[in-house]
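Visitor: heads up, no residue letters with this:
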């Protein structure tokens, strides 16, 4: 059964809900989520929202911290807008009734996290800021918003000449296909953390939005930059969930099994060094055969300050009373994604992207802690303003593009999720080499990369579509990592150990038509954006 709307949003995280809130009340808006509305990375986010609301802080300082953490691989103007508009967005959120954690005198309780030079992290419910923020927006969701759960958006419906996105196809667990049509299709489906064996992400984060856009012909940028969170709870060879960076901000220290502090001699900020540095040191310590722990014995009233972490440890039989939490790094955030302009427009007319699915240029080579929820608030609002300003689109149907071949379930069933995770970690994990990357790319090409991007997916079930999308994202990340012959931010090459001047400002842009390496001071102008 087909459905028509004014705006269709794929995804249900903070960016999606913020967008829905600010769209004009006359629009019929449909939010599509392949699981449940509360099963998003935003909902489980333990960190807070970075914003300049303290008079002792400054926008300039927030911008500088963001640029340093991301190794100056940003659209600098966009970073400035993120910091300045973000402060206003957070104040607007508080004014709408959002309850933030406060000190005894009523002033906001501002936390400190890695690579920040000032206390500017706003929390709600201690380490449950994501859940509290999403619940706040859900409680106030306008009546013009319809939420449809349990349907996976898996393919963009394109005009016959493939220049315009007209809608999306979805599939439920029973295999039923539906088509949703709208002049504005927004991808806000999150990142691709599930392609790695250890991740802080929901297991459903298989890079759907990025793969959909790539197959539709959109440009994909900076996929080599995958942030690994330093501290995931690590039990019996598996990660069990995130240990918020705010724990280190409150005084937690990383130690090896002998009690020796890992970060003291590595970086001036010690345990609050940028995430790529901290994750690397933990990885190296573990590679040398030593277990790593987060020492929380100096943090008073830990259970009160970090109820989510406490509950996670209790569920996994890790006694908080001993003060040592076993940790290991895992994939956390994708700085790359679908190329967008300042408003969230992609290079395909009618198709937009916001949140972690998008490459907005604000995170550079390594995202600054707590800038992700801020990005969702800012770009959700900004895209709403853009769509609200557009002339009402004609809703007539056009003749659409169709794939000549449909991929068969039996071929997709041969793909292994677990094998891909292991191979991706070896090739494009925390440490990368030319040999491992080239080998993994050849493996993916032999498995059928061209078929994954040139065949329809109507005959596949949801599990097999996810596996195809995981393989596509693994390819995009690995190829970009192979091409970038330097180490910068979260991208670490043992065969190219330093930041190279000739790679400064250059971006690797991938489409189904080929690869472009862009550079210079005017990258934004060189990206063809359809308004």
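Guide: Structure received. Source: prediction; values computed, not measured.
Visitor: CA atoms for contacts and neighbours, from now on please.
Guide: Will do.
Visitor: so which residue is dead centre in this structure?
Guide: By C-alpha atoms, centre = their mean, the chain has its centre lying nearest to residue 356, at 3.2 Å.
Visitor: this is the comparison structure:
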């Protein structure tokens, strides 16, 4: 066989970097919209990495907590795989230089977060885990001669021949067309950029999901969007600052405008209840005009300000003194449990296409992701994808014909409208009337010459909303006011194609 085709990894967050490293020394083309390495949402992750390292813990217990948080739709085999493989993956990263925080004995310090039955969250630099993890992986990628970085490069679409993915169409930094041949890995992150209030960067516009959808890949659980309960409630920002769940794990308490702690009346685990429960409890109050605050003082007394350096810096940046008074919080779109359907090796329904990280739906998160499982999933499945892809000879990929320059003004308008509609209709609580209204509004936004981000966001918004309309029950992060209870027939993954969902969207609109 001729020299194998490079594997095209799209995305430079934790999953993409882990996959690229697992592929080495095979040739890799790492494609990212970012300027340099370390793009996406991973660097912003303040929470840690969930891993069963404690003496009173086990992978079985970690998997059981993952199942419980996922509200009946987690794949038990994949949860067990994640918990077991995660231990080896974190230990491997320790050897490679990940600077985990240590306790007095020198062992990795273990924290606790919502819905975990044990202290099993490791951190690096306090609440800087995502940033330090990405820096560690980026350093290793930069040192690998087999990985070629294509940064400031926009992925446009998958090249497909006879139902098989054979490459990627993209635009380079100068706007010139770029065609790459080889198997493709989508590690493009989630959908936070579809919402007006999100903890993720605004360029998280569901690019991988949209490309896979257009190519005909099977998708799953698109309606399952997790809203983080405690984003800092400040106006005028593209990305709301996150107040990590580790704060509540260390003792921070949610209070209402009268200073009363209210979560004990909402759930037996109070402030450490599953994220969907906490987010809705806060969301109901905020929607009724009742501000909610997070009192950080118990957490700061327990761990000191050095335990939360990023939180302390962002609070100072926005004029808050957490020692003086509690700080205002609001729910914000945070993580997509759905995505491109994959198996336990990251294989999609299309030969030649893999997915990992938030872009994928492996079945490990179910209807509600367990806190701090996301970075672990990125590491474990990034490696599994890299180890699974066979060497193949490159095939010729036809270049795309020239297209007119996009309409930047129309694209900005479409993105703003998508975010408004999704926040209003596809937020913490949904109903058929609102979802149908959203689909009608989204249908009216379709326009020629959109930028790739705007076109991807619009398509993904229609798919997510149609999936939410189809799922006539409430489960985990998906709450239907007109179907407020779980339905046994829906205790499964919701597997669809874009064609099926767009038929639903058109009928509803």
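Guide: The structure has been received and is ready for your questions. The structure presented is a predicted model; accordingly, all values stated were derived computationally and were not measured.
Visitor: just to revisit the earlier point, quick one: what's aligned to the residue nearest to the centre of structure 1 in structure 2?
Guide: Alignment note (TM-score structural alignment): residue 356 of structure 1 maps to residue 358 of structure 2.
Visitor: distance of that match from residue 422 of structure 2?
Guide: Going from residue 358 of structure 2 to residue 422 of structure 2 by C-alpha to C-alpha, to the nearest Å gives 19 Å.
Visitor: in structure 2, what stretch matches stretch 307-316 of structure 1?
Guide: Counting by TM-score structural alignment, stretch 307-316 of structure 1 corresponds to residues 309-318.
Visitor: centre of the chain versus that stretch, how much separation?
Guide: 23 Å (C-alpha atoms, centre = their mean, to the nearest Å).
Visitor: cool, stretch 25-41 of structure 2 as well?
Guide: Centre to centre, stretch against its chain (C-alpha atoms, centre = their mean), the figure for stretch 25-41 of structure 2 is 17 Å.
Visitor: now do stretch 311-319 of structure 1
Guide: 26 Å.
Visitor: quick one, longest strand in structure 2?
Guide: The residue-count maximum for a strand in structure 2 (DSSP state E) belongs to strand 327-336.
Visitor: next secondary structure after it?
Guide: Per DSSP states H and E, the first helix or strand lying C-terminal to strand 327-336 of structure 2 is strand 339-341.
Visitor: who touches the closest residue to residue 221 of structure 1 other than its chain neighbours in this structure?
Guide: Leaving out its chain neighbours, the residue that sits closest to residue 221 of structure 1 by C-alpha to C-alpha, 6 or more residues apart in numbering is residue 509, at 4.5 Å. Applying C-alpha atoms under 8 Å, 6 or more residues apart in numbering to residue 509 of structure 1 gives the contacts 219-222, 515-518.
Visitor: buried subset of the residues you listed, written for PyMOL?
Guide: Entered in PyMOL, the line below selects the buried ones among those, by 16 or more other C-alpha atoms under 10 Å:
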select buried, resi 219+220+221+222+518
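Visitor: of the contacts of residue 509 of structure 1, closest to residue 304 of structure 1?
Guide: residue 222 (39.2 Å; C-alpha to C-alpha).
Visitor: where along the stretch 401-509 of structure 2 do the strands fall?
Guide: 495-496 (DSSP state E, counting those that start in this stretch).
Visitor: just to revisit the earlier point, need the contact partners of the match of stretch 307-316 of structure 1.
Guide: Outside stretch 309-318 of structure 2, the residues touching it (C-alpha under 8 Å, 6+ apart) are 46, 125-128, 241-244, 305, 321-322.
Visitor: one step back: surely the match of residue 356 of structure 1 touches residue 341?
Guide: No: Residue 358 of structure 2 is beyond contact range of residue 341, at 11.2 Å (criterion: C-alpha atoms under 8 Å).
Visitor: before we move on, the earlier item: how about the nearest residue to the match of residue 356 of structure 1, chain neighbours excluded?
Guide: Here the residue nearest residue 358 of structure 2, using C-alpha to C-alpha, 6+ apart, is residue 189, at 4.8 Å.
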